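**Q** here is a sequence with its predicted model. Questions after.
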Amino acid sequence: MLSPKSTEIVRATLPAVGGAIGEITPLFYDRLFAAHPELLRDLFNRGNQANGSQRQALAGAIAAFATALVEHPEARPDAMLSRIAHKHASLGITPEQYPLVQKHLFAAIAEVLGDAVTAEVAAAWDEVYWLMANALIAIEARLYERAGTPDGDVWFPCRVVARLTETAEVATFLVRPLDGRPIPAARPGQYVSVQVELPDGARQIRQYSLSGHPDDALSFSVKRVTGTPDGEVSNHLHDHVGVGAVLTVSAPFGDVTLADGDSPVLLASAGIGCTPMTGMLSHLAATGSTRRVISVHADHSEATHAFREDLAQLTGKLPNAVAHVWYERPEGSWPAERTGRADFSRLDIPAGTTGYLCGPLPFLRSARAQLLTAGVAAADIHYEVFGPDLWLGEAG
């Protein structure tokens, strides 16, 4: 809990800091990478740095946490902290890195706001930072302990034992640990980090959802990213990694996981967001679940729909499951009401349903709004974003 004195200072200065956060975060990253270029080379996503999305996500997290402290001092934003902590754990972030961030972040704040950052203001915001940092460190320590890596060394080498083509742009990689260790336990919906060495020597890291739950391998799926810039790691994996290759993989992490129980569930995805939903659906089928399951997927067309056959097969194995698919540009014969964007108003969503969402941010916003309208409780709607979470603190 923020001290009373700091609460008043942060409340008074939050508009100024929040208004300048767009200037503060680029300067922070510039300072950090100038002092430690190895972080950009081997830890931070260079693509997200180039397009600015990581900087936006950091700004949103800081502003959301500070706002929560002053507006709801009796509560801690655990959902936001959990999401960040899982991502940090998948990268092997350790407590020693937090003072480094604090140093360069506060130098950036002081440079942008100048004389407005008095000793009292700096002390108040330092308290905010360490409340957030220490909460994350504690959560990450528990995650490492649970993963059997208390020192934060979450990485292990794996050999690619199979590669499957899902669509022209999506490939699935099945990997096994080189050292013969057991396949790490994972909950349906989690992801692993994958580190690859690129031609320039950088060791870039990306997270990929586990798309199935085979007993003898980890299975994750990768969509080739094209644009400005192209996805460095996804294109490397597609173009250069086949059966027999060795990849460095993390233990599974991720807080958007399928909860146990017998209540109805709705699994909604768009595009490559179907990967964690396929993992959840395969778990339900493998365990012979009798839960009411509603699967919703939206895609450009049949050709771009990864795991299309899996969706039909897994749904068919469940006694109380149904699948609804919408295509923006159907290529074959498809009912007229399934053309366009996903329309949840057409679905029979029973009371007590828990929703799991994954896909691009516009889809998540639309799906969440439609589920709320349908009577699904806000607390029962969980979402996963691929890449920096620009919705952090907004969707709950």
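**A** In hand now; what should we look at?

**Q** going by C-alpha atoms from here, please, whenever you check contacts or count neighbours.
**A** Fine.

**Q** which strands or helices does the longest helix along the chain pack on?
**A** For the chain, the longest helix by residue count, based on DSSP state H, is helix 4-35. Helix 4-35 sits against helix 53-71, helix 97-113, helix 119-147, with contacts defined as 3 or more CA pairs under 8 Å, 6 or more residues apart in numbering; DSSP states H and E.

**Q** what is whatever helix or strand comes next after the last one packed up against?
**A** The helix or strand immediately downstream of helix 119-147 is strand 155-165, counting by DSSP states H and E. Secondary structure elements in contact with strand 155-165, counted by 3+ CA pairs under 8 Å, 6+ apart, are strand 170-177, strand 246-250.

**Q** contact partners of strand 155-165?
**A** Under the criterion CA atoms under 8 Å, 6 or more residues apart in numbering, residues 92, 171-179, 242-251 lie in contact with strand 155-165.

**Q** list only buried entries from those residues.
**A** With neighbours counted by 16 or more other CA atoms under 10 Å, these contain buried members at 92, 171-177, 242, 246-251.

**Q** got TSV for the helices and strands packed on strand 155-165, with distance to residue 3 too?
**A** Putting the helices and strands packed on strand 155-165 into TSV (distance: least, CA to CA, whole Å) gives the following:
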stretch	distance to residue 3
strand 170-177	47
strand 246-250	38
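
**Q** residue 190 is nearest to which of those?
**A** Across the helices and strands packed on strand 155-165, residue 190 has its closest neighbour in strand 246-250 (11.6 Å, CA to CA).

**Q** and the angle for that closest one with strand 155-165?
**A** With axes from the mean of the first three to the mean of the last three CA atoms, to 10 degrees as the basis, strand 246-250 and strand 155-165 are set at 110 degrees to each other.

**Q** roughly how far out does strand 246-250 sit from the chain middle?
**A** The offset between the C-alpha centroid of strand 246-250 and the centroid of the whole chain comes to 19 Å, using CA atoms, centre = their mean, to the nearest Å.

**Q** hmm, who's touching the helix or strand following it?
**A** Proceeding N to C from strand 246-250, the next assigned helix or strand is strand 265-270, under DSSP H and E. If you take CA under 8 Å, 6+ apart as the criterion, strand 265-270 is touched by 274, 277, 291-299, 353-360, 363, 367.

**Q** alongside the first one, take a look at this:
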Amino acid sequence: MTNEQKQLVKATVPVLREHGVLLTTHFYNRMFQFNPELKNMFNMGNQQNSKQQTALAMAVLAYAENIEDPSVLLPVVGNIGHKHTSLDIRPEHYTIVGNHLIASIQEVLGEAATPELVDAWTIAYNQLASLMSGHEQGLYKRHTEQKGGWTGWRPFVVKQKIVESAEITSFYLYPTDNGSVENHLPGQYISLRLFLPELQLLQPRQYSISSAPNGEYYRISVKREAGSQHPDGMISNRLHDYINQGDVVDLSAPAGTFVLNASSDLPKVFISGGVGQTPLLSMLENLISNKNNINVPITWVHGCRNEEVHAFKDKVAEISHVNSNINQHIFYEQLKETQNDKYEGWVDLEVLKDTILENETEYYICGPAPFIKKHYNFLIENGVQKSAIYFEEFGPASLQLN
């Protein structure tokens, strides 16, 4: 890009800040009108709740703001690349998206979309698409080089369906070809795809792998979205209501950058809310199965409404009992009776301040966006370095904390 073209792109930053979601909403509507087949690749629930439009608007804005040095966006590129490979997005899809994005810029900006501005954004988009596609090809290659790895969609059979709580059920998924599966990194997710009769569409959803890597199967632990007819909860509820032992679902290979720092022997603090404990369970099970980590201090902090909805309650209690290096602290919004290491109310790290605020400690947080932001800010305010805090927000990213 020329300096003049970069300046033209940067000049759109104020418009993107104010009207970015309007632009991305127009873009998605346009793309699905002309390429309705892509509805099978996108989470239509996130289209209805505007999460995807907002996430894309933030990404476009960040790219425009950093057009002179896109390298600062490499961590974001990494996260998006993992999401794209989990959805089997290929180079040809970038061409389709680019055509609709440039057309949307012209249609939304009207006369302000001069030929020079359109040319600048076309070059900028192609530059970004090349960067993204190249990164994703590397991820696909890495999968094919792994034992049991694959790209695209692979059929898996449900061999076990286990109720973990009043809301959460686990599914043990084995490949139908009886082959091995790629060992995921603890904390990663898989995409699962089902046909939704209500929408007449295939729909993918991401679910954290809740088991340690084992080369044979993946376990996902899914929360029922009570009373939800919104597309966002349809896949989860369909798994609960209609998918049983012996049924087949499609999975893509493990993905995600929220992973356990397995090479570190520093103390670990896991902080979760509700079903946010699932990737942390994978990390915990991996740690206790590794003899090299037998003495690593681990603190497990979890919060949910009450004991009835508390999945893996007995499992984690047993792990804590058997492993003297693990301590757990449970917060219930409704606590029937006072017990050791159980507290009434929402997760409050202030209560555990003397226990968890140690030098040279790593913190892993997973839950809804407000939950993450609250505890991330507490740790920062109490002197914890940003580099020691890892977090994952379920759904399209809206937090910009690091």
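**A** Perfect, I can see it now. Because the structure is a prediction, the values reported are computed rather than measured.

**Q** and the TM-score between these chains?
**A** Taking TM-score structural alignment, normalised by the length of the first structure as the basis, the two superposed chains have a TM-score of 0.92; 390 aligned residues with a CA RMSD of 2.2 Å.

**Q** ok so, going back, right, so of the helices and strands packed on strand 155-165 of the first structure, which gets closest to residue 148 of the first structure?
**A** Among those, strand 246-250 sits nearest to residue 148 of the first structure (CA to CA), with 11.9 Å.

**Q** picking up where we left off before, tell me the angle the longest helix of the first structure makes with helix 119-147.
**A** Taking the same axes, to 10 degrees, one finds that helix 4-35 of the first structure is oriented at 70 degrees with respect to helix 119-147.

**Q** wouldn't residue 40 of the second structure be in contact with residue 201 here?
**A** Yes: with contacts counted by CA atoms under 8 Å, residue 40 of the second structure reaches residue 201, the gap being 5.6 Å.

**Q** residue 19 of the first structure: how many residues sit nearby?
**A** A total of 12 residues lie near residue 19 of the first structure under the criterion other CA atoms under 10 Å.

**Q** now residue 190 of the first structure: closest residue in space, sequence neighbours ignored.
**A** In space, not counting the residues next to it along the chain, residue 190 of the first structure is nearest to residue 254; the distance is 4.7 Å by CA to CA, 6 or more residues apart in numbering.

**Q** and residue 65 of the first structure, which of the helices and strands packed on strand 155-165 of the first structure is closest to it?
**A** Each of these has some distance to residue 65 of the first structure by CA to CA; the shortest is strand 246-250, at 27.6 Å.

**Q** give me the helices and strands touching the closest one, please.
**A** Of the remaining helices and strands, those touching strand 246-250 of the first structure by 3+ CA pairs under 8 Å, 6+ apart are strand 155-165, strand 191-197.

**Q** now render the ones you listed as CSV, adding distance to residue 33 of the first structure and mean neighbour count.
**A** As requested, these are exported to CSV (distance: least, CA to CA, whole Å; neighbours: other CA atoms under 10 Å):
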stretch, distance to residue 33 of the first structure, mean neighbour count
strand 155-165, 23, 17
strand 191-197, 19, 23
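
**Q** returning to what we had before: quick one: which of the helices and strands packed on helix 4-35 of the first structure is nearest residue 33 of the first structure?
**A** The closest approach between residue 33 of the first structure and any of these, judged by CA to CA, belongs to helix 97-113 at 9.7 Å.

**Q** want to throw the helices and strands packed on strand 246-250 of the first structure into a markdown table with distance to residue 314 of the first structure?
**A** Formatted as a markdown table, the entries for these read as follows, by distance: least, CA to CA, whole Å:
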| stretch | distance to residue 314 of the first structure |
| --- | --- |
| strand 155-165 | 18 |
| strand 191-197 | 20 |
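
**Q** contacting residues around the residue mapped onto residue 55 of the second structure from the first structure?
**A** Using TM-score structural alignment as the criterion, the counterpart of residue 55 of the second structure in the first structure is residue 57. With CA under 8 Å, 6+ apart as the criterion, the residues that contact residue 57 of the first structure are 388-392.

**Q** in the second structure, which of the residues you listed still touch?
**A** For these, the aligned pairs still in contact in the second structure (both residues aligned by TM-score structural alignment, their matches' CA atoms under 8 Å) are 388-390.

**Q** CSV please, covering those and showing distance to residue 99 of the first structure, secondary structure and neighbour count.
**A** Below are these laid out as CSV (distance: CA to CA, whole Å; DSSP: H, G, I helix; E, B strand; the rest coil; neighbours: other CA atoms under 10 Å):
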residue, distance to residue 99 of the first structure, secondary structure, neighbour count
388, 22, coil, 18
389, 23, coil, 19
390, 24, coil, 18
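
**Q** in the second structure, which residue sits furthest out from the middle?
**A** Ranked by distance from the centre of the second structure (CA atoms, centre = their mean), the top residue is residue 111, with 38.6 Å.

**Q** ok, the equivalent of that residue over in the first structure to residue 17 of the first structure distance?
**A** Structural correspondence for residue 111 of the second structure with respect to the first structure (TM-score structural alignment): residue 115. Counting by CA to CA, to the nearest Å, the separation of residue 115 of the first structure from residue 17 of the first structure is 13 Å.

**Q** return the residues in contact with residue 371 of the second structure.
**A** Contact criterion CA under 8 Å, 6+ apart gives residue 273 as the residues in contact with residue 371 of the second structure.
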